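[1] next come a sequence and a model predicted from it.
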Amino acid sequence: MSRKDFANLVGSHENTIGNYERDDRTPDIVFVSNVCKKTGASLDWLILGKEPVLESDKNPQHAGIISKNVDEAESRLQQALCRCSRLEDELHNERQLSRDIVAENRQLWKENSMLREKYARLEAVKKQA
């Protein structure tokens, strides 16, 4: 079910649903109540994740919708977890690269300092000669 279809089902706007999905906003009690009424979802399941998912069998036509939504949510969650894993690996690699660059910079500063000292000594010898 698309975000637009779900928004129409529960009497909301698809942008509002998007805000809820991204945790940009928290649904109010009216919205939560509408979701429970329109889908037959249990309030305990919707808020706390406790079973049973369906309040009763009074809306069996929505059982398929909820099952499909759960499958889609699980799929999106799996994709998000894979993306998070890739991003964590990328972040680890970037941090390691940063540490390597910092270490190289320290070494270059030490070498630069030694070369300046050597140059100063050579200049002193040159002036004496």
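    On my side now, so go ahead. Nothing here was measured: the structure is a model prediction, and the numbers come from that model. Numbers count the residues shown, from 1 in each chain.
[2] drop to CA atoms for contacts and neighbour counts, all remaining ones
    OK.
[3] and the residue positioned nearest the centre of the chain, which of the three is it?
    Geometric centre of the chain, nearest residue: residue 84, 6.4 Å, by CA atoms, centre = their mean. Here residue 84 is helix, with the state taken from DSSP: H, G, I helix; E, B strand; the rest coil.
[4] take this one as well and set it beside the first:
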Amino acid sequence: MNWRNYTLYTAWFVSMTAVLGSLYFSEVRGFIPCELCWYQRIMMYPLAIFLGIATIYQDTRIKKYVLPLSIIGGSISIFHYMMQKIPGFAAIKPCVQGVPCTGQYINWLGFITIPFLALVAFTLITILLLLTKSSSEKE
């Protein structure tokens, strides 16, 4: 078996880890998600469901449906992370009510925040999906 046969399964694992991590931060640690965090969740939660079903059926055609979710979610994560870490972006205020988007519940090693973790997950999922062998490719 080729390592590319496991990329779909690994992408599903990454998405499940991200979903469980976001639920841990909000439900166990009590961190209230900001508006951009909700948008990232809107992109990640369906990925866990779609990739789980695709993994069970070994359906590599799912790439064309889930790649847009992953890329859009990653773009939101980049923007959110830049708002947290680059002073000029903090002036942009998409979060007008509730928790500010510039807030950092965690700041591990001085650069790892929740949007950074989401960005890593979206990036890994995107790369893994791009590397997934489609059913028409020969071994």
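    Thanks, I have it. Everything numeric here is computed off the predicted structure, so don't read it as measured data.
[5] TM between them?
    After superposition, the two chains reach a TM-score (TM-score structural alignment, normalised by the length of the first structure) of 0.32; 60 aligned residues with a CA RMSD of 4.2 Å.
[6] and residue 100 of the first structure, how many neighbours?
    12 (other CA atoms under 10 Å).
[7] and the helices in the second structure?
    7-23, 35-57, 63-85, 114-131 (DSSP state H).
[8] what do you get for the first structure?
    3-10, 14-21, 29-39, 43-48, 61-128.
[9] can you pull the buried residues of the shortest one?
    What that stands for is helix 43-48 of the first structure. By neighbour count with 16 or more other CA atoms under 10 Å, helix 43-48 of the first structure contains the buried residues 43, 46.
[10] by contact count, what packs against that helix?
    Packing partners of helix 43-48 of the first structure (3 or more CA pairs under 8 Å, 6 or more residues apart in numbering; DSSP states H and E): helix 29-39.
[11] relative to helix 61-128, how tilted is the helix it packs on?
    Our comparison of helix 29-39 of the first structure with helix 61-128, counting by axes from the mean of the first three to the mean of the last three CA atoms, to 10 degrees, yields an angle of 130 degrees.
[12] and helix 29-39 of the first structure, how far out from the chain middle?
    Taking the mean of its C-alpha atoms, helix 29-39 of the first structure sits 26 Å from the chain's own mean (CA atoms, centre = their mean, to the nearest Å).
[13] got the buried residues for that helix?
    For helix 29-39 of the first structure, using 16+ other CA under 10 Å, the buried residues are 33-36, 39.
[14] between those, which sits nearest residue 121 of the first structure?
    The closest of the buried residues of helix 29-39 of the first structure to residue 121 of the first structure turns out to be residue 35 (CA to CA; 81.5 Å).
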